[in-house]
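In: predicted model, plus sequence, below.
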Amino acid sequence: MTTENEDKNKKKEVKFIDHDFDGIKELDNPIPLWFHCLFYGTIILGAAYLLYYQIYKGGNTLKKDYLASMEQNSGESPKGENVPFDYKNFLQDKDKIKSGKQIYASNCGSCHGMSGQGGVGPNLTDDFWIAGDTYADVQKIIEEGEPAKGMPGWKSILGDKKIQDLVIYIASIQGTNPPGAKKAEGKAGKLH
């Protein structure tokens, strides 16, 4: 029979794995329960993800989200058809006008005047247009620029959404007649 002290000493005895390397011995400790739970939980979560997203095609995949965001930014439908942005639905949208005003102030105001009255660039508040009097014409001139007249293209810098907000802002300042406006240039026509 063993005494109580001998039982305690055996419990405190450290177990080593039978091999050693350069005099280093490895303890034979069991893997903790939390690690087992984490390991098997990860396997279960991975299997659920595989079933939901890959086998049963539920939810949006990263590819679907990416394609949807590209479609939204480019104005193209998933079938590759070019769908123009409908400005008429957003002409009274205060958020887009506010966004367009900020974009205008930081990128366009130095040449076209802070109120659109013109300066180096033409007056944007009157009903005379050099590049055309449609929203698509204004969008195109902003995107591509007019290098011969010193206007850079802004498509790669601003992107489609900011350019659309900018066109909406330009439409909102039509007819405001700010003081010191530059004389009319181009053909007469109401922006439409």
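Out: Received the coordinates, thanks. A quick note: this is a predicted structure, and the numbers were derived from the prediction, not measured. Numbering: from 1, shown residues only.
In: from here on, contacts and neighbour counts on C-alpha atoms
Out: Will do.
In: where is the longest strand in the chain?
Out: With secondary structure taken from DSSP state E, the chain has its longest strand at strand 16-21.
In: buried set for that one?
Out: Residues of strand 16-21 include none that count as buried (16 or more other Cα atoms under 10 Å).
In: past that strand, which element shows up next along the chain?
Out: strand 24-27 (DSSP states H and E).
In: tally up the residues packed near residue 34, please.
Out: 8 (other Cα atoms under 10 Å).
In: try it against this one:
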Amino acid sequence: MQLCEGCHYGAERIACVSSRLQEDWKGLTSVLEERSNTLVMSTDFHQGAEQFLGRVEGWCEACADDSLPGEMAELEASIQQHQTLYEEITSAYTQVSERGKALLEVLQRPAEPDESGLPAATTDFTAATHGIMGVLHEVMQGHQHVEGAWQHRKLRLHQRLQLCVFQQDVRQVLKHFTTVTDLGLDTHTNTHTHTQRRLCHCYFVLTL
């Protein structure tokens, strides 16, 4: 630039070369920044996928717990805890999936035309794209496996809750029959016999 300012005989040529170098430098820094961002996205995706797949076994073990609370309050707490687990699994899966899709969009994005209007030369990311799709498929399979185990335990918990509610209703009916019997209805033979049969049935239900 000093040569240009000093009215050097090649000033025009120097200015042209300098301008071209500046444009090339801007293009290079832009490409480097884009590659750097892509590497960060790739690292985040693969780390997230690895963490998700590493937690699948633990999630499945939590869902495979055969113990079911017998008390209503404990059962409701277990159902809430199970729902919280589902939200945790879903959040982790959604995060990995969105990162993978965003990374694929970047790698599959068409090259922007250069100043001549022709597409700029780009790196072939076909192998990387296939690798990412493979990881996404593995994550999806892991999620389906966990969700199946989660749904199975959810069904058992809610069936147990329904049974507890039913048993609670039976206890109330049993208490009612006992009260009625104490009021003297047992003096009538037929009524007493019918009441005893109902009581026996209620006791049978409570032992389920």
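Out: Everything's here; your move. It should be emphasised that the depicted structure is a prediction, and the values quoted were computed from it without experimental measurement.
In: just give the TM-score of the two.
Out: With the length set by TM-score structural alignment, normalised by the length of the first structure, the two chains reach a TM-score of 0.33; 102 aligned residues with a Cα RMSD of 5.2 Å.
In: which other helices and strands contact the longest strand of the first structure?
Out: Contact partners of strand 16-21 of the first structure among helices and strands, from 3 or more Cα pairs under 8 Å, 6 or more residues apart in numbering; DSSP states H and E: strand 24-27.
In: tell me which other helices or strands the strand it packs on touches.
Out: Applying 3+ Cα pairs under 8 Å, 6+ apart, we find strand 24-27 of the first structure packed against strand 16-21.
In: the first structure: helices as residue ranges?
Out: 4-12, 33-49, 62-74, 94-107, 109-112, 135-144, 155-172 (DSSP state H).
In: take those and lay them out in CSV including distance to residue 19 of the first structure.
Out: Shown next, in CSV, are the helices of the first structure (distance: least, Cα to Cα, whole Å):
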stretch, distance to residue 19 of the first structure
helix 4-12, 21
helix 33-49, 25
helix 62-74, 48
helix 94-107, 70
helix 109-112, 78
helix 135-144, 72
helix 155-172, 64
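In: out of those helices, nearest to residue 26 of the first structure?
Out: Smallest distance to residue 26 of the first structure across the helices of the first structure (Cα to Cα): 16.4 Å, for helix 4-12.
In: now the most centrally placed residue in the second structure: how far from residue 142 of the second structure?
Out: Centrality entry for the second structure: nearest residue to the mean C-alpha point is residue 90, 2.0 Å, by Cα atoms, centre = their mean. Using Cα to Cα, to the nearest Å, we find residue 90 of the second structure at a distance of 12 Å from residue 142 of the second structure.
In: equivalent analysis for residue 191 of the second structure, please.
Out: 61 Å.
In: then residue 199 of the second structure?
Out: 50 Å.
In: then residue 165 of the second structure?
Out: 35 Å.
In: neighbour-wise, which of those two wins?
Out: Using other Cα under 10 Å as the criterion, residue 165 of the second structure and residue 142 rank with residue 142 on top: 20 against 13.
In: quick check: which element contains the more buried one?
Out: Assigned by DSSP H and E, residue 142 of the second structure belongs to helix 126-182.
In: burial check on residue 101 of the second structure, number of neighbours?
Out: If we define neighbours as other Cα under 10 Å, then residue 101 of the second structure has 15 of them.
In: and the helix or strand harbouring it, what does it pack onto?
Out: Assignment of secondary structure by DSSP H and E places residue 101 of the second structure within helix 72-107. With contacts defined as 3+ Cα pairs under 8 Å, 6+ apart, helix 72-107 of the second structure has these neighbours: helix 11-63, helix 126-182.
In: what's the spacing between the first one and its chain's center?
Out: Shown here is helix 11-63 of the second structure, whose average C-alpha point lies 25 Å from the average C-alpha point of the whole chain (Cα atoms, centre = their mean, to the nearest Å).
In: what helices and strands are in contact with that helix?
Out: Packed next to helix 11-63 of the second structure, using 3+ Cα pairs under 8 Å, 6+ apart, are helix 2-5, helix 72-107, helix 126-182.
In: got the angle between the last one and helix 72-107?
Out: Okay, so that is helix 126-182 of the second structure. Put simply, helix 126-182 of the second structure runs at 160 degrees to helix 72-107, going by axes from the mean of the first three to the mean of the last three Cα atoms, to 10 degrees.
In: so for the next helix or strand after helix 126-182 of the second structure, what gets flagged as buried?
Out: Beyond helix 126-182 of the second structure on the C-terminal side, the first helix or strand identified by DSSP H and E is helix 189-206. Residues of helix 189-206 of the second structure classed as buried: 195-196, 199, 202 (neighbour count, 16+ other Cα under 10 Å).
In: do the same with stretch 74-90 of the second structure
Out: Buried-residue list, stretch 74-90 of the second structure, by 16+ other Cα under 10 Å: 75, 78-79, 82, 85-86, 89.
In: where's residue 153 of the second structure relative to residue 42 of the second structure, distance?
Out: Residue 153 of the second structure sits 35 Å away from residue 42 of the second structure, going by Cα to Cα.
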